[in-house]
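Colleague: After the sequence you'll find the predicted model.
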Amino acid sequence: MIEFLPLLLFVGAVVVLLMGYSVAFSLAGTGLLFAAIGAMTGHFDSVFLEAVPNRIFSVMNNETLIAVPLFVFMGVMLEKSRIAEELLDTMAALFGSMRGGLGISVTLVGMLLAASTGIVGATVVTMGLLSLPTMLKRGYDPAVATGTICASGTLGQIIPPSIVLVLLGDVISNAYQQSQIDQGIFSPETVTVGDLFLGALIPGLLLVAAYIAYMVFVAITRPQAVPAIPEEELNQITNLWLRALKALVPPVVLIGLVLGSILGGFATPTEAASVGAVGAIGLAVMRRAFNLKTLNEVMRSTTQVSSMVFIILVGASIFSLVFRGYGGDDLVRDFLHDLPGGVVGAMAIVMLIVFLLGFFLDFIEITFVVVPIVAPILLSMGLDPVWLGVMLAINLQTSFLTPPFGFALFYLRGVAPAHVSTTQIYKGVVPFILIQLLVLGLLAWQTGLATWLPELVYG
């Protein structure tokens, strides 16, 4: 019975979550309850609970995680300054003369917003409010329109600088060090957030290219589903290329400064995030959208999101310590090592579990609860840490799209018109799920897609 306590702990946490309680307090409360039961029955070593204060202090003292509120501030400020709206209008005009042009413009703007905000919910809601009514008005098939918006909105999971990659980078780095210690290797070598940013760049761009290719395919095979904007309407737009430059250059320059400073080794992710936050304020000032009311709204949103992330991290830390106290990490290690197929079978099972958990849990909970348990084991089996991090990020992105519980579907359902059915939204995302699984399979086959760029830049 004792050996099944870690499994009961995990199941208990899931049950409490499904009852509707807060994630952070569900994890911490379940962990503390099982620790108390174990302490009273003599099956739990209290030394693990004594490590909680040190774990919480190390979380709050982690310089890498300071990048999270700064990136959130940057994204929310760009959202409030209506840059997304101007980008959509301009890109739609640029590509509107061709069938599927609106879909292509939504994909490209989704990519830029992903690199600017890194927040899936904010991107999907913004794109849904701004582009969905326009696409439907132009005669787009509702399934194609909603699928494009959901898929483009989830690019924030993989296109750097992504908050998902920041959090995963920190967890994977710790897991890599733990795996080295478990193997008796004491090396100063580590994995950085910059490594993960570089590793995710090519797969992220591959996804964008695949989305655009699908839109071109639809335009060829079902032209009535993705009509072009009437030519007489496009002729009414003056100075299009000048407008395009004004809309595109500022956010692209900001993204280039943030990413370039990280990838070039000139700044840490935290320092680059501060540059992004200040740059976002500068863009808002240029657009005359910066005032005390806007600043107040942005700071409130940033505080709410950041508080949620860190309180979940604290709850997950307590849960993980109790899980390890019951020998849960040994149980998982034995299970993965005993699977047929070796490291391939272990990786396949982990990816399946993460995919299924993505239906019910946000990426933050999965990153802080599941990844610290399985990552050291997989890394000790010889997997590349950067490749593992990118695979997990794309996997989570896919689960965000998958019916019936994909988070992106709920976000869009909340802002979509009533005449757009949930079935149409589900139908629309299916081709994009297949595209992501194809890219995931390609990345599993050709690991160099994730590892080549970091090795080229950092050696």
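Modeller: Alright, I've got the coordinates.
Colleague: rest of the way, CA atoms for contacts and neighbours
Modeller: OK.
Colleague: helix or strand right after the helix or strand containing Ala247?
Modeller: Assessed by DSSP states H and E, Ala247 sits inside helix 240-263. Using DSSP H and E, the helix or strand that follows helix 240-263 in sequence is helix 269-286.
Colleague: what's the offset of the following helix or strand past that next one from the middle of its chain?
Modeller: Downstream of helix 269-286, the next assigned helix or strand under DSSP H and E is helix 292-325. Chain-centre distance of helix 292-325: 16 Å, with CA atoms, centre = their mean, to the nearest Å.
Colleague: sorry, back to before: which outside residues touch the helix holding Ala247?
Modeller: 83, 86-87, 90-91, 93-94, 112, 115-116, 160-161, 194, 197-198, 267-269, 272-273, 275-276, 279-280, 283, 457 (CA atoms under 8 Å, 6 or more residues apart in numbering).
Colleague: here's the one I want to compare it with:
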Amino acid sequence: MEFLALLLFALIFIALMMGFPVALTLSGVSLIFALVAVQFGWFDLAFLQSIPNRIFGIMTNPTLTAVPLFVFMGIMLEKSKLAEQLLGTMDEVMRGFRGGLGLSVILVGALLAASTGIVGATVVTMGLLALPTMLKQGYCPKLATGTICAAGTLGQIIPPSIILILLGDVLSSAYQQAQLEQGIFSPETLSVGDLFVGALFPGMLLVVLYMAYVFAMAVFRPHTVPADANATIPPGLGKRVITSLIPPLALIVLVLGSILGGFSTPTEAASLGALGAMLLAAAKKRLNLQRLQEVMRGTLQVSSMIFLIFIGAAFFSLTFRGLGGDDLMHDFLTNLPGGVFTAVLMVMVLMFIIGFFLDFIEITYIIVPVVAPVLFMMGVDPIWLGIMIAINLQTAFLTPPFGFALFYLRGVTPPSVATVDIYKGVLPYILIQLSVLVMLAVWPELATWLPSVIYQD
């Protein structure tokens, strides 16, 4: 009967590839499959009796409450034109350096990632603001578009990140499930704060490697990265640097500092961030009733989509488990030659390949709940696995044909830039992300050392 679990997985994957909505596909296909299996005596409907409790648990989960708050914060900061002011100021600071505008794009991407965490908004905003200037200055279209796409995806790994919140919830449940199946009754679990702290070093490493790549291109292939002809320092630059950098840095300290310092939970920090974003917009005189309605409407749309996927994933996970899928996956991964190394490698390769076709939320709620409990029972560190998965899923935004960052940028790119240039431009950054995955595999301390220091007894 376990082959039915694989059939269910295949049917859902096919339905998603055909373009059906994710949430409705997860719940609809799972429910129909379960009802058909009941007629042949292959499935016990008792597995679905816990659906109401699952839904109630999702809607009252204090961790997931942070999702709409961080989404609100990101959309509010987008409306306050933070990126436009930051990019303009950083361009003036880096003026005169070969590749200075490219380096500015990466730095602004990192700052926006730490203050908004919304990939689509960052890519579109920097595509509108920076790409025309980069092309006018003579940047290679492949380098310019690749840099903007990669900088925009930093919001996936640099906290506060929506994917880290979702992963924290999924991996926490998987960790508790693994402990129960091993007969371990411990209050110890995985928190979103653990993943936030664990992602700091890898996120900064990505920023450094991105900048190193642009610098290397400026040194070894200077024709692709021109020098700015206007190298004069504009008057009043110091004041603009202070007024541009202090607000986002203050917000970053408010949100991340409160979490790292143990003063607040991620959800409480998200509420502070939402309030801080409103105050920042008000200080820039960009907060009014109409804009607040736009932000709230956007927050409702994004949050509703995410929570509907949560509910659909509950149908899928219970049906998959009722068909013996958990046992099938456990037997498959534990019997692989090479033990834990091969099992983790297999999971990472699978996620990378599926990332060519599916979104990170879909992978988080389809693949992760299936494989994570098995890996935890094999002794894999939960924080390390969470950061590995997060960086792996970050590549899904850049890998064609369905990389969302590619679509976002294509929508605001002038017709003179070919789509193939965008695809070629992101390839070096995909390789950088994969190299960071390898570094994490070799040196797990990159993700686990800081949490062990901050949260040590």
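Modeller: Yep, that arrived. This is a predicted model, so every value here is computed, not measured.
Colleague: Report the TM-score for the pair.
Modeller: The TM-score (TM-score structural alignment, normalised by the length of structure 2) is 0.98; 456 aligned residues with a CA RMSD of 1.0 Å.
Colleague: Narrow the contacts of helix 240-263 of structure 1 to just the buried residues.
Modeller: Among the contacts of helix 240-263 of structure 1, those buried by neighbour count (16 or more other CA atoms under 10 Å) are 83, 86-87, 90-91, 93-94, 112, 115-116, 160-161, 194, 197-198, 267-269, 272-273, 275-276, 279-280, 283.
Colleague: And Gly386 of structure 2, what's its match in structure 1?
Modeller: Using TM-score structural alignment, the equivalent of Gly386 of structure 2 in structure 1 is Gly389.
Colleague: Which helix or strand contains its match?
Modeller: Taking DSSP H and E as the definition, Gly389 of structure 1 sits inside helix 385-401.
Colleague: got it, and Pro373 of structure 2?
Modeller: Assessed by DSSP H and E, Pro373 of structure 2 sits inside helix 368-377.
Colleague: Pull the distance from that helix to the chain's centre.
Modeller: Distance, centroid of helix 368-377 of structure 2 to centroid of chain: 20 Å (CA atoms, centre = their mean).
Colleague: In structure 1, what range does it match?
Modeller: Mapping helix 368-377 of structure 2 onto structure 1 (TM-score structural alignment) gives residues 371-380.
Colleague: Comparing that stretch with structure 2, how large is the average distance?
Modeller: Taken over the aligned residues, the distance from stretch 371-380 of structure 1 to structure 2 averages 0.7 Å (mean CA distance after the TM-score superposition for structure 1).
Colleague: who's in contact with that stretch?
Modeller: For stretch 371-380 of structure 1, contacts defined as CA under 8 Å, 6+ apart pick out 171-172, 174-176, 178-180, 182-183, 320, 329, 332-333, 343, 346-347, 350, 385.
Colleague: list the contacts for Gln157 of structure 1?
Modeller: Neighbouring residues of Gln157 of structure 1 by CA under 8 Å, 6+ apart: 114, 118-120, 163-165, 393-394, 396-397.
Colleague: Give me the buried entries from those residues.
Modeller: Among those, those scoring as buried are 114, 118-120, 163-165, 393-394, 396-397 (criterion: 16+ other CA under 10 Å).
Colleague: List just the nearest of these to Gly315 of structure 1.
Modeller: Val164 (18.1 Å; CA to CA).
Colleague: tell me which element the closest one is part of?
Modeller: helix 163-182.
Colleague: State the distance from Ala113 of structure 2 to Phe70 of structure 2.
Modeller: In this view, Ala113 of structure 2 and Phe70 of structure 2 are 12 Å apart by CA to CA, to the nearest Å.
Colleague: can you list residues touching both of the two?
Modeller: The contact sets of Ala113 of structure 2 and Phe70 overlap at Pro160 (CA under 8 Å, 6+ apart).
Colleague: The helix holding Gly389 of structure 1 vs structure 2, mean deviation?
Modeller: Aligned to structure 2 and superposed, helix 385-401 of structure 1 gives a mean residue distance of 0.6 Å (mean CA distance after the TM-score superposition for structure 1).
Colleague: List the superposition-based mean deviation of the helix or strand following that helix with respect to structure 2.
Modeller: Remark: after helix 385-401 of structure 1, the chain's next helix or strand is helix 407-415, criterion DSSP H and E. Its matched residues in structure 2 lie on average 1.3 Å from helix 407-415 of structure 1 after superposition (mean CA distance after the TM-score superposition for structure 1).
Colleague: Now for the closest residue in space to Met378 of structure 2 that isn't next to it in sequence, how many residues are close by?
Modeller: In space, and not counting its chain neighbours, Met378 of structure 2 is closest to Val340: 6.5 Å by CA to CA, 6 or more residues apart in numbering. Counted with other CA atoms under 10 Å, the neighbours of Val340 of structure 2 add up to 18.
Colleague: doesn't Leu385 make contact with Val340 of structure 2?
Modeller: No - Val340 of structure 2 is not in contact with Leu385 according to CA atoms under 8 Å; the separation is 11.9 Å.
Colleague: Residues in contact with stretch 34-50 of structure 2: which ones?
Modeller: Taking CA under 8 Å, 6+ apart as the rule, stretch 34-50 of structure 2 contacts 1, 315, 318-319, 322-323.
Colleague: Using the three-state scheme, assign the counterpart of Ile432 of structure 2 in structure 1.
Modeller: With the correspondence set by TM-score structural alignment, Ile432 of structure 2 lines up against Ile435 in structure 1. At Ile435 of structure 1 the chain is in helix, as set by DSSP: H, G, I helix; E, B strand; the rest coil.
Colleague: Which residue is the nearest non-sequential neighbour of Ile435 of structure 1?
Modeller: Ala210 (6.9 Å).
Colleague: Run a quick neighbour tally on that neighbour.
Modeller: Using other CA under 10 Å, Ala210 of structure 1 is surrounded by 17 other residues.
Colleague: What is the aligned counterpart of Arg300 of structure 1 in structure 2?
Modeller: By TM-score structural alignment, Arg300 of structure 1 lines up with Arg297.
Colleague: meant to ask about Leu245 of structure 1
Modeller: Matched by TM-score structural alignment, Leu245 of structure 1 corresponds to Ile242 in structure 2.
Colleague: Could you measure from its match over to Val67 of structure 2?
Modeller: Per CA to CA, Ile242 of structure 2 is found 30 Å from Val67 of structure 2.
Colleague: Of the two, which one has the most company?
Modeller: Val67 (24 against 11).
Colleague: Any figure for the gap between that one and Phe352 of structure 2?
Modeller: Taking CA to CA as the measure, Val67 of structure 2 falls 25 Å from Phe352 of structure 2.
Colleague: Next, the mean deviation of the helix holding Ala247 of structure 1 compared to structure 2.
Modeller: Mean for helix 240-263 of structure 1 is 0.7 Å (mean CA distance after the TM-score superposition for structure 1).
Colleague: Give the buried residues for that helix.
Modeller: Applying 16+ other CA under 10 Å to helix 240-263 of structure 1 flags 240, 243-244, 247-248, 250-251, 254-255, 257-259, 261-263 as buried.
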